[in-house]
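Engineer: okay, here's the prediction I keep looking at, along with the sequence it came from:
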Amino acid sequence: MAPFAIAQPVVVKGDIAANVARHVALAEAAAGEGARLVLFPELSLTGYEPALAAALAVAADDVQLAPLREAAMRLGVVLVTGAPLRTAGLPRIAALSFLPDGTVQVYTKQYLHPGEEAAFAVGDGGSALAMQGVRIALAVCAEIAHPEHAAAAARGGAGLYAASVLISENGYAHDAALLRGHAREHRMPVAMANHGGPTGGWQIAGRSALWDENGDLVIAAGGGGECLLLARRDRDGWQARAIAPGA
């Protein structure tokens, strides 16, 4: 599997420009280490701010996101970012994947967390990404709690289940166990990108992680704060390390 990165940013509430700029910096750091894909957390471009989601909602081709499109093309890297997606009604929670060919692939969250329906519409999922012959199935936060979601990814031939999440300190043990279980049950590596700092009033656990196809932990961030987890798999198995990019 080609090298990839799990990004754990500390986002600025509602400041898309600042968050885009930091995403680009993290993408550059990851690409400099050989990563061909960078996975960011749920709603990474705005923070988890349901009350502001309608005002912050963007289109996939929004000019505010142009630096991400340009970075993906310049670096030759897939950037999986999170934002509220503008629709005719309530926005949807989206994973917007900026591809090296200049296009944007949209995935929208199909299973909302209780209470999210007040601010967001239910999404309809989306296609898996492709990276050098490996299918990468996306998941957004509460979707990991629905076994049928991971099962569908496995049936579709996913070689990586990539979860963009917001997980609090109190919820971490439970959700990490779910992800570990998906990896073990489906023989499918699982990557999880969490926020590195508080957002939406939640005290975030950080501890972004990767589990291998046996459900064994390959690497996890030590806690909160900004970092990148760099991972690759070759004939000798998984190699991974964490770095803390400079400002």
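Structural biologist: Cool, got the structure. Bear in mind that the values here come from a model prediction, so they are computed numbers and not experimental data.

Engineer: only C-alpha atoms from now on, for both contacts and neighbour counts.
Structural biologist: Will do.

Engineer: what's around the nearest residue to F98 once chain neighbours are set aside, how many residues?
Structural biologist: Nearest residue to F98 in three dimensions, chain neighbours excluded: V104, at 4.7 Å (CA to CA, 6 or more residues apart in numbering). The number of residues packed around V104, counting by other CA atoms under 10 Å, is 20.

Engineer: the biggest helix by length in the chain: which residues count as buried?
Structural biologist: As assigned by DSSP state H, the longest helix anywhere in the chain is helix 16-32. Within helix 16-32, the residues scored as buried using 16 or more other CA atoms under 10 Å are 16, 19-20, 22-31.

Engineer: can you tell me which of these lies nearest to N170?
Structural biologist: N19 (25.8 Å; CA to CA).

Engineer: structure B:
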Amino acid sequence: MTALTLAAAQTVSIPGDVAANIQRHLALMWAAAEQGVQCLVFPELSLTGYEPFLAADLAIAPQDAVLAPLRELARELRLTAVVGMPVRLAPQAGVLIGALVLGADGSVGVYTKQHLHPGEELAFAAGQGGEVLAFGDDRIALAVCADFSQASHPRQAAAAGATVYAASVLISEAGYAADSALLEGYAAEHGLLVLMANHGGPSGGWACAGRSAIWTADGNLLVAAPGVGDALVIARRDGGQWTGQVVAL
């Protein structure tokens, strides 16, 4: 197996302040590059915070110039960053919960959340998912929060050849035990490395749990942030063995 370094970027988003959140994302990208990270995954709607009723005003097209600083840094650092943003795929289309894949080659890919939580349909339309990401021999399948509540979602990822299942989420303290148990179970059931990037502070009225985590393909917890706040939760594979590290920021 080739070497691979992945990380969950646990960050505290400022509600609706895209410019400030971009600056924080840039800082986490620099910190990740210093750790040799090749793919960095941010939480659900990380660039706006989880603010459904601001989403229509904040939604962008995937190629919007507001993302230029992030795209340029991803290319400069040779780092793929998956960032959360409300998106419209056409001017009059509905707002989707997007995970934008800012490639190390300067490209922009789009994953859109397929399964909505109850109530999210008031602000968002259901999306269509997206392509599996290729990193050497590895394939990374993306998920956004409620996507993983459907057992068919990780099952389809595994059937598509994924070796990693990377979920951008908002998980509250109240929901953490059940949701982390689901992700742990998927790791063991499908033989996937499972990465979960959670918000590190309050968002959208939710007391987010932080504790972003990564599970190995046997279902064992490799590494997790100890609580809330900004952090990188890193998994490194070298010589076929995974090791974990948390870098607090």
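Structural biologist: Nice, thanks for sending it over. All of these numbers come straight from a predicted model, not from anything done at the bench.

Engineer: before we move on, back to that, which one in the second structure is aligned with the residue nearest to F98 of the first structure?
Structural biologist: For V104 of the first structure, the aligned position in the second structure is V108, judged by TM-score structural alignment.

Engineer: and if you look at V165 of the first structure?
Structural biologist: Aligned partner of V165 of the first structure by TM-score structural alignment: V169.

Engineer: burial count for the closest residue to its match other than its chain neighbours?
Structural biologist: Once flanking residues are discounted, V169 of the second structure sits nearest to C145: 4.3 Å by CA to CA, 6+ apart. Per other CA under 10 Å, the neighbour tally for C145 of the second structure reads 22.

Engineer: could you verify my assumption that C145 of the second structure touches L170?
Structural biologist: Yes. The pair C145 of the second structure and L170 passes the contact test of CA atoms under 8 Å, sitting 6.4 Å apart.

Engineer: quick check: G244 of the second structure is in a helix.
Structural biologist: No. Looking at G244 of the second structure with DSSP: H, G, I helix; E, B strand; the rest coil, it is strand, so not inside a helix.

Engineer: and it, what's its match in the first structure?
Structural biologist: Match for G244 of the second structure (TM-score structural alignment): A240.

Engineer: quick revisit: what range in the second structure matches the longest helix of the first structure?
Structural biologist: With TM-score structural alignment as the criterion, helix 16-32 of the first structure aligns to 18-34.

Engineer: surely the match of V165 of the first structure touches D147?
Structural biologist: No. Contact criterion CA under 8 Å: V169 of the second structure and D147 do not qualify, at 9.5 Å.

Engineer: who has more neighbours, the two?
Structural biologist: V169 (26 against 22).

Engineer: for the more buried one, what are its contacts?
Structural biologist: Each residue near V169 of the second structure by CA atoms under 8 Å, 6 or more residues apart in numbering is listed here: P43, E44, V144, C145, A146, M196, A197, N198, H199.

Engineer: contacting residues around stretch 51-61 of the second structure?
Structural biologist: By CA under 8 Å, 6+ apart, the residues outside stretch 51-61 of the second structure that reach it are 15-16, 48, 85-90, 95, 120, 123-124, 203-204.

Engineer: closest to D238 of the second structure out of those residues?
Structural biologist: Nearest to D238 of the second structure out of the contacts of stretch 51-61 of the second structure is M85 (CA to CA; 32.5 Å).

Engineer: for that closest one, which non-adjacent residue is spatially closest?
Structural biologist: Closest residue in space to M85 of the second structure, ignoring its immediate chain neighbours: L45 at 4.7 Å, by CA to CA, 6+ apart.

Engineer: next helix or strand past the helix or strand containing R69 of the first structure?
Structural biologist: Assigned by DSSP states H and E, R69 of the first structure belongs to helix 66-75. As assigned by DSSP H and E, the chain's next helix or strand after helix 66-75 of the first structure is strand 78-85.

Engineer: quick check: that next one compared with the second structure, mean distance?
Structural biologist: On superposition with the second structure, the mean distance recorded for strand 78-85 of the first structure (mean CA distance after the TM-score superposition for the first structure) is 0.4 Å.

Engineer: against the second structure, where does that strand fall?
Structural biologist: So strand 78-85 of the first structure sits over residues 80-87 in the second structure, by TM-score structural alignment.

Engineer: residues near the closest residue to I243 of the first structure other than its chain neighbours, how many?
Structural biologist: Distances taken as CA to CA, 6+ apart put L228 closest to I243 of the first structure, at 5.4 Å, once the chain neighbours are dropped. Using other CA under 10 Å, L228 of the first structure has 26 neighbouring residues.
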